[in-house]
Structures are given as structure tokens and as C-alpha cells.
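here is a sequence together with a model predicted from it:
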Amino acid sequence: MASTPKTGDVIADFRLPGGRLDGETFRRADYVLSAQRGRPLVLAFYPGDDTPVCTAQLCSYSDGLAELESAGATVWGISPQGLDSHEEFARGRGLRMPLLSDEGRTVAKSFGITAPLIGLRRSVFIVDGAGRLHWKHVTALGATYPPPAALAAQLSALTTA
């Protein structure tokens, strides 16, 4: 397993299938990390759609999306479930950020966050516009996550750095 990237490391490019709820339509597309260059990106890895803590986390990020976007960031949720599961989750909870499918856990492995039994550790990474890791929050057991205000503060630090 790869180690978790360190602050300042360049994050390796990846492409994952995903979808985003746009009105009543769930728009599916491939999401490519390098296509986000020039803009900060919040990568929120979560173990599973429609589980209690994951639902609370993704709903809080969806509710705080305007604050994160006003800080210049894009937010992607990433988990091992397929796109049909993501679509059902997004529709059921009104989630407005893209949900990406890492079914083989390839990207999670490259971030060093896979874990036995749960699949991956709940983790949030902020990647700056140059593709470097700015900040990370990786849990041991996955019951906590940073609130949108904490992410916005980290994004604000990017613009003042």
C-alpha cells in the first residue's frame, strides 16, 4: 500500500467515473484531477453511500458547498460504490457535488487510505491549484470528519499564502 501523501507532494493524476445531480438529472462523466489545475480541489473519501456517518458528512459538504465554492474550490466525494449507487444517494439526499466511483480502490490505494473491513479510511485532502497537497485529514476508524468551515479556513489559507 502506498503511504499517505505529505503536504507539498504533487498528487498523481487520476481519472474516475462520476456523476453530479444537476436539477433532476444525474449527469455522468469522467473526472480528471489534472483538469482541475488552477483551482483548489477538496477530495472527500468516504467508505459508503447511505451509511450514517458518510451521509452526515456528505450532506454537510453539500449544505456548505456555496461556502467552499466561494473560497474557489471544487468538491468531489469519492467512494468504492458504483455510479448507480451514487445516483441513488445523491437523489435521496439532494447532494450537489460530484460523487466519483473508485470501485477498484485504485485512487484510495494511491493515497494510502485503504483499510481492511471498511474498504477505506474516511479522509479529506485539499489539493492546491498547482496539484500539490495543501492539507489532509485522515481518520483511523472513520467516525469523524472536518466540517465545511474548517475546510473553508484551509482554502482561505491557500489564497493568503
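It's in.

rest of the way, CA atoms for contacts and neighbours
OK.

can you tell me the SS state at S156?
helix (DSSP: H, G, I helix; E, B strand; the rest coil).

with L133 instead?
Following three-state DSSP, the label given to L133 is strand.

then K6?
At K6 the chain is in coil, as set by three-state DSSP.

the closest residue in space to it that isn't next to it in sequence: what's it in contact with?
Using C-alpha to C-alpha, 6 or more residues apart in numbering and skipping residues adjacent in sequence, the residue nearest K6 is L133, 6.9 Å away. By C-alpha atoms under 8 Å, 6 or more residues apart in numbering, the contact list for L133 reads 5-11, 125-127.

second one coming, line it up with the first:
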Amino acid sequence: MKKWAIALLAAATLAPSALAAKDLAIGDAAPAWTLPSDRGGTVSLKGFQGKKVVVMAFYPKDETPGCTKEMQAFSADAAKFTAAGAAVFGISRDSLDSHKKFKLSCALAIPLLSDMEGKVATNYQSVMPVVGMFKRKTYVIDKKGIIRDVIDGMPDNKALLATIAKIAKP
């Protein structure tokens, strides 16, 4: 019985990784997405193709210290990102109501998108195993829909802006 339980546990542990999609890498086409925005309506990656660079900043949870710091940093540099030809979006599993409260309490200037089911975050390998919270992970997608940078952890806005400057040119 003990051997059977160990085999079952090993299979359950290894099966998800065997079935997981190929990791996204720089140079890959970005998976399509459409998500509801705290500003009303929905936002789609496709709507920016040929127009702007897209910065997708996945973060774990509204109103938490690290996430507040990250979203406030993006908000402080919002005008710089816009001037560089980029659209920046914060994305978490939180509801639109939670996003609206978070924006008000922290004076955030960037749109927050809600991925409550985690489908987009899963496609972008941005979900923590077991707990299901989103990882702090940022993708930079060029005007053609190609991933040009991936940052795990807290992004450096100066470095992001330098990357955008290189790829945003027509």
C-alpha cells in the first residue's frame, strides 16, 4: 500500500509539468488575451498591435506592500511610459471592485485588469504552483505581438523604459 501511495504522489507531482505548455521566451508570439478593466469595458492585446508596446505587470494581490510599491512605481512613471509609446497594465486575480478601491487608496494612474480565473496568467506562466496566487512577473510585448522582455520579480522602470525605447521605434 505504501509503494502505491508513493507512486500516486509521484505521478500527481510530475503530471502537471509534463502537460504544461512550453515556457514563453523572448522572441515568442505573445498569447492573445482580453480582460476586464477597472476603467470599464475590456482590453485586448490585439487592440495594441501596430500601435503600442504593451507592458503586462502580473502581481499577487491588491493592497499588499510589495504590490502597492510596484503599482505606485508604474504610476509615478506613467507619463514616461506613454511618451515612450507603451501601454502599461497591472494584472491580478482581484475583482474590479478590489482594483477600484486599490487605485483610490494608493492614487494609481495605470489601468488594472482582472484575471479572476487566472487563464491569462496561466498562459504567461505567472501563477504560483499550489497557492494559485500570481507571481510578480512583467512581460514587454512589441507592436507585432512578440515578447521582447520578461522580468521575474520587481521590475526596474529605467531598464524597462530603455527596452521600450529600443523596440518602440517604427
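Happy to help now that I have it. Small disclaimer: the values here were computed from a predicted structure and weren't measured.

hang on, the earlier thing: how about the residue nearest to K6 of the first structure, what's its match in the second structure?
Matched by TM-score structural alignment, L133 of the first structure corresponds to I147 in the second structure.

could you check how far its match is from A5 of the second structure?
42 Å (C-alpha to C-alpha, to the nearest Å).

check H99 of the second structure too.
Relative to A5 of the second structure, H99 of the second structure is positioned 43 Å away (C-alpha to C-alpha).

any idea what L155 of the first structure aligns with in the second structure?
Aligned counterpart of L155 of the first structure in the second structure: I164 (TM-score structural alignment).

do T7 of the first structure as well
Counting by TM-score structural alignment, T7 of the first structure corresponds to I26 in the second structure.

relative to G145 of the second structure, how far out is its match?
Look at I26 of the second structure and G145 of the second structure: by C-alpha to C-alpha, they are 11 Å apart.

neighbour count for those two, which is higher?
G145 (22 against 14; other C-alpha atoms under 10 Å).

settle this for me: the more buried one is touching S44, isn't it.
No - G145 of the second structure lies out of contact with S44 (C-alpha atoms under 8 Å); the separation is 11.5 Å.

rewinding a little: and the gap between the residue nearest to K6 of the first structure and L43 of the first structure?
Distance, L133 of the first structure to L43 of the first structure, by C-alpha to C-alpha: 11 Å.

any common contacting residues for the two?
Shared contacts of L133 of the first structure and L43, defined by C-alpha under 8 Å, 6+ apart, are found at 125-127.

so which of those belong to strands?
Counting by DSSP state E, those place 125-127 in strands.

need the buried ones from these selected in ChimeraX.
Those of these that count as buried under 16 or more other C-alpha atoms under 10 Å are selected in ChimeraX with:
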select :125,126,127
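
CSV for the ones in strands among the shared contacts of L133 and L43 of the first structure, including distance to G112 of the first structure?
What follows is these, written out as CSV (distance: C-alpha to C-alpha, whole Å):
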residue, distance to G112 of the first structure
F125, 12
I126, 15
V127, 16
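
ok, the match of L155 of the first structure to V55 of the second structure distance?
As judged by C-alpha to C-alpha, I164 of the second structure and V55 of the second structure stand 9 Å apart.

who touches both of these two?
Common contact partners of I164 of the second structure and V55 (C-alpha under 8 Å, 6+ apart): 86, 140.

the helices in the first structure, which residues?
52-63, 65-70, 83-93, 106-110, 148-160 (DSSP state H).

dump the ones you listed into TSV; add distance to I118 of the first structure and mean neighbour count as well.
TSV is the format used below for the helices of the first structure (distance: least, C-alpha to C-alpha, whole Å; neighbours: other C-alpha atoms under 10 Å):
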stretch	distance to I118 of the first structure	mean neighbour count
helix 52-63	12	19
helix 65-70	26	17
helix 83-93	17	18
helix 106-110	12	19
helix 148-160	24	16
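
for those helices, give me a markdown table that also has distance to F26 of the first structure.
Listed next are the helices of the first structure as a markdown table, based on distance: least, C-alpha to C-alpha, whole Å:
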| stretch | distance to F26 of the first structure |
| --- | --- |
| helix 52-63 | 15 |
| helix 65-70 | 17 |
| helix 83-93 | 6 |
| helix 106-110 | 23 |
| helix 148-160 | 24 |
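
coming back round to it: just the contacts of L133 of the first structure now: which is nearest Q57 of the first structure?
Checking the contacts of L133 of the first structure against Q57 of the first structure by C-alpha to C-alpha gives F125 as the nearest, at 14.1 Å.
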